[in-house]
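Participant: please find the sequence and the predicted model below.
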Amino acid sequence: MRRSIFTYSICLVFILLSFKTIAQIPFEVNSNGHIIIKAKINNVEGKFILDTGAGLNAIFTKFSNKIKNEKTPNFFVGHRATGEELNVDLYNAKSMEINDKVFSDQQYTIVDLEFGDIDGMISLQPFRNTPITIDYNNKKILFDRPTKGEKSVDIQIADYAGKAIDIFTFVELNDTLKIQSLLDSGAGKNSFWFSSKLMEALALNKSDFKAVPIKSDFKKENNYYIGKLSTISTLNKLRKVENLDAAFIDELIYEGKTSIDWLGHVLTIDIAKKKIFIAD
């Protein structure tokens, strides 16, 4: 009996220790549905959007004035979803910390934008080798949470020579058309964008949609055709949304770009395994 109690106690200690090692970081969700976390770059704390569609870490000019920036001779050329070219300089982060977890060998760029009290965006770059869980139920971020036995969807990794990283998954629209969609937590809540090139394949008439010209923060104007789409689902039918508000956009550089909240309430992005695990 004593051995049983002793063994139970030891097991309990190990369980408690294992839970203790899983970092839990509270986050806020703003009115646009963005996930806001606190992080330190070069030992200065700021508020950042957790943005799986950002590609690379970015800080805004106002925050860059608070820290010492180590500019490199390197640069990155990419495009925003609506087609604007970005040719940005890269800076070495001497340190990047999220809730005392240190991420080494990080870089960032500086973007001349103002977004309220937000200081920038944390991309998936720090999490190449660290599974990150977004728990919408409890508004917490967790690192290295066990996912054994959980259902999942496959993701495809777009790795731009180590300088930027995005994730995609295949989805099905209206139970007929298979497309590949960028998964973008920076899009906010219930965001569903698709290339207007897909409207013909879906037998959608532009006249049935509201046409709205919209300028981006970088002053490029695109036509948005806003209306209803019958369904979007993961290929394995694990998740499905019906009668969704959608925008079909001229010159969108992706077949699709969606937020990630529709996939579930507790999501673990595991880049190494090329999976998003869904606990709830």
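Facilitator: Received it, and whenever you're ready, just let me know what you need. Source: prediction; values computed, not measured.
Participant: when you work out contacts or count neighbours from here on, use the C-alpha atoms and nothing else.
Facilitator: Noted.
Participant: what's the burial count for the residue nearest to residue 127 when sequence neighbours are not counted?
Facilitator: Leaving aside its sequence neighbours, residue 127 sits nearest to residue 271 (CA to CA, 6 or more residues apart in numbering; 7.6 Å). Using other CA atoms under 10 Å, residue 271 is surrounded by 21 other residues.
Participant: how far away is residue 271 from residue 158?
Facilitator: Distance check for residue 271 against residue 158: by CA to CA, to the nearest Å, it reads 10 Å.
Participant: on that earlier part again, got a list of what the residue nearest to residue 127 touches?
Facilitator: Contacts here follow CA atoms under 8 Å, 6 or more residues apart in numbering; on that basis residue 271 touches 127-131, 157.
Participant: strands of the stretch 1-150 of the chain, start to end?
Facilitator: Using DSSP state E, counting those that start in this stretch, the strands of the stretch 1-150 of the chain run over 24-26, 28-29, 35-41, 44-50, 58-60, 70-79, 85-92, 96-98, 101-102, 107-111, 120-122, 132-135, 140-143.
Participant: packed most tightly, which of these would that be?
Facilitator: strand 120-122 (a mean of 26; mean count of other CA atoms under 10 Å).
Participant: so what does it touch, helix or strand wise?
Facilitator: The elements that strand 120-122 packs onto, with contact taken as 3 or more CA pairs under 8 Å, 6 or more residues apart in numbering; DSSP states H and E, are strand 44-50, strand 58-60.
Participant: could you point out which of the strands of the stretch 1-150 of the chain sits nearest residue 210?
Facilitator: Among the strands of the stretch 1-150 of the chain, the nearest to residue 210 by CA to CA is strand 70-79 (26.0 Å).
Participant: dead centre of the chain: give me the residue that sits there.
Facilitator: What sits nearest the mean C-alpha location of the chain, by CA atoms, centre = their mean, is residue 52, with 2.1 Å.
Participant: report the separation between that one and residue 68.
Facilitator: Per CA to CA, residue 52 is found 26 Å from residue 68.
Participant: one more structure, for comparison:
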Amino acid sequence: MIQKPICFLALLISLLFSVPLQAQQRIPLEVLPSGHIVVKAAINGVEGRFIFDTGGGINLLTQKFAQRVKGLQKQDGRLTAFRAIGDRLDVELYTAKSITVGAFVANSTTLTVYEGELGGLDGLLALTAFQRQPFTLDLHNKQLVLETPASLAKRRKSDNVIPLQVGNAHGQTLDISAYFRVNDKLTLLFPLDTGAGKGVYRINSAFASQLGIDTAALAPTNRIVRASEFSPNNRNVIYRATLDKLTPQAIPSLQLTKAPVQLVNGLIYDGIIPIDWLGEQLTIDIPHQVLLIN
């Protein structure tokens, strides 16, 4: 499984000057065995392979790739944020002239640079470039579809709809979340994270007893103490258990049963979940704050 250094940050820096496409574009995707989605994009004209990460929050380049990109402008300020498990991160910020995906171009986009490796990939492509451009993850055909107003209107007539909670504080942060019913007991707000990996469901361990999960009764092999990659003194206790049922609040008929779950101590969200189980064609429309499911 690819480790994401900042993939749980829900961060967006600066407004983007991008215009939705007038002609629908289909861009090939690669789906790794880990479940991570990879797309080709160009930063200031330099092409690379990036994890398409709806939970990444900020575009990220590996230092090795960034050294190939000309024209990155370092910003004066820095960003302080927190990973989902509570790590504080202070990152330097850069402005890219353009991020290009197919025929779509997002200009004056903020990103950060990571000194480590990402399994041979060049970085993370977050939602920041697409806050004005609706798109569909067609997992069946392995395509990223950049929607037009006409194609989006057609999808809205036929697809199921999950309202999104779009967080955008002061034009600097962006995240998408939705409400889910868990074990028919709690309604929790979960960030939707394509970068979590296949079958990785995380819920704050504070809800364990309310969900009918007795962490004290779990086998020792289902209790893990994991040190942070960034702050070794920060250790999280993770309990492995099973969810009886998970369903979107807006679509009760869509249910996931007997799913493995990680109950994480110190998680700063109610939970974090992938979205591939919701359907094979998923349209994320940030301007209208909806997730459309074919």
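Facilitator: Structure received. Predicted, not measured: the structure shown is a model, and the values here were computed from it.
Participant: that older thread, whichever of the contacts of residue 271 of the first structure end up buried, select them in PyMOL.
Facilitator: Selection of the buried residues among the contacts of residue 271 of the first structure in PyMOL, burial being defined by 16 or more other CA atoms under 10 Å:
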select buried, resi 130+131+157
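Participant: hmm, back to that, residue in the second structure paired with the residue nearest to the centre of the first structure?
Facilitator: Using TM-score structural alignment, the equivalent of residue 52 of the first structure in the second structure is residue 54.
Participant: returning to what we had before: so which of the contacts of residue 271 of the first structure sit within helices?
Facilitator: Assigned to helices by DSSP state H, none of the contacts of residue 271 of the first structure qualify.
Participant: sorry, back to before: just so I know, which of the helices and strands packed on strand 120-122 of the first structure lies nearest residue 248 of the first structure?
Facilitator: Closest to residue 248 of the first structure of those is strand 44-50 (CA to CA; 24.8 Å).
Participant: all helices for the stretch 101-250 of the second structure, in order.
Facilitator: 149-158 (DSSP state H, counting those that start in this stretch).
Participant: residue 210 of the second structure against residue 185, yeah?
Facilitator: Yes: contact criterion CA atoms under 8 Å: residue 210 of the second structure and residue 185 qualify, at 7.3 Å.
Participant: the helices and strands packed on strand 120-122 of the first structure: which one's closest to residue 172 of the first structure?
Facilitator: It's strand 44-50; of those, that one is closest to residue 172 of the first structure (CA to CA) at 26.0 Å.
Participant: how close does that closest one sit to the second structure?
Facilitator: Compared with the second structure after fitting, strand 44-50 of the first structure deviates on average by 0.6 Å (mean CA distance after the TM-score superposition for the first structure).
Participant: that strand to strand 35-41, inter-axis angle?
Facilitator: Orientation of strand 44-50 of the first structure against strand 35-41 (axes from the mean of the first three to the mean of the last three CA atoms, to 10 degrees) gives an angle of 150 degrees.
Participant: packing partners of strand 44-50 of the first structure?
Facilitator: Based on contacts counted as 3+ CA pairs under 8 Å, 6+ apart, the elements that strand 44-50 of the first structure packs against are strand 35-41, strand 120-122.
Participant: which of the strands of the stretch 1-150 of the first structure sits closest to residue 248 of the first structure?
Facilitator: Set against residue 248 of the first structure and scored by CA to CA, the strands of the stretch 1-150 of the first structure come closest in strand 70-79, at 18.2 Å.
Participant: equivalent range in the second structure for the closest one?
Facilitator: With TM-score structural alignment applied, strand 70-79 of the first structure matches the range 73-82 in the second structure.
Participant: measure the mean distance from that stretch to the first structure post-superposition.
Facilitator: For stretch 73-82 of the second structure, the mean deviation from the first structure after alignment is 1.3 Å (mean CA distance after the TM-score superposition for the first structure).
Participant: need the residues that contact that stretch.
Facilitator: With CA under 8 Å, 6+ apart, stretch 73-82 of the second structure has contacts from 9, 11, 88-96.
Participant: burial of the aligned partner of residue 160 of the second structure in the first structure, as a residue count?
Facilitator: Correspondence of residue 160 of the second structure to the first structure, assessed by TM-score structural alignment: residue 151. Counted with other CA under 10 Å, residues neighbouring residue 151 of the first structure total 13.
Participant: quick check: residue 151 of the first structure vs residue 271 of the first structure, distance?
Facilitator: Residue 151 of the first structure is 16 Å from residue 271 of the first structure, by CA to CA.
Participant: so where's the longest helix in the first structure?
Facilitator: Counting residues, the longest helix found in the first structure (DSSP H) is helix 2-20.
Participant: who are the neighbours in contact with residue 103 of the first structure?
Facilitator: 95-97, 126.
Participant: repeat the analysis, applying 7 Å as the threshold.
Facilitator: If you count contacts by CA atoms under 7 Å, 6 or more residues apart in numbering, residue 103 of the first structure has them with 96-97, 126.
Participant: repeat that for residue 221 of the first structure.
Facilitator: 213-215.
Participant: which one in the first structure is aligned with residue 139 of the second structure?
Facilitator: Matched across to the first structure, residue 139 of the second structure falls on residue 136, judged by TM-score structural alignment.
Participant: and its match, how many neighbours?
Facilitator: 18.
Participant: so for stretch 263-279 of the first structure, what gets flagged as buried?
Facilitator: Buried, per 16+ other CA under 10 Å, within stretch 263-279 of the first structure: 263-271, 274-279.
Participant: gap between it and the chain center?
Facilitator: 11 Å (CA atoms, centre = their mean, to the nearest Å).
Participant: just stretch 99-118 of the second structure next, same as before
Facilitator: Distance, stretch centre to chain centre, for stretch 99-118 of the second structure: 15 Å (CA atoms, centre = their mean).
Participant: find me the equivalent region of it in the first structure.
Facilitator: Alignment of stretch 99-118 of the second structure against the first structure: residues 96-115, by TM-score structural alignment.
Participant: ok, the residue nearest to the centre of the first structure to residue 237 of the first structure distance?
Facilitator: Counting by CA to CA, the separation of residue 52 of the first structure from residue 237 of the first structure is 23 Å.
Participant: ok, residue 97 of the first structure next?
Facilitator: For residue 97 of the first structure relative to residue 237 of the first structure (CA to CA), the value is 37 Å.
Participant: cool, residue 49 of the first structure as well?
Facilitator: Per CA to CA, residue 49 of the first structure is found 29 Å from residue 237 of the first structure.
Participant: surely residue 52 of the second structure and residue 122 touch.
Facilitator: No: Residue 52 of the second structure lies out of contact with residue 122 (CA atoms under 7 Å); the separation is 11.2 Å.
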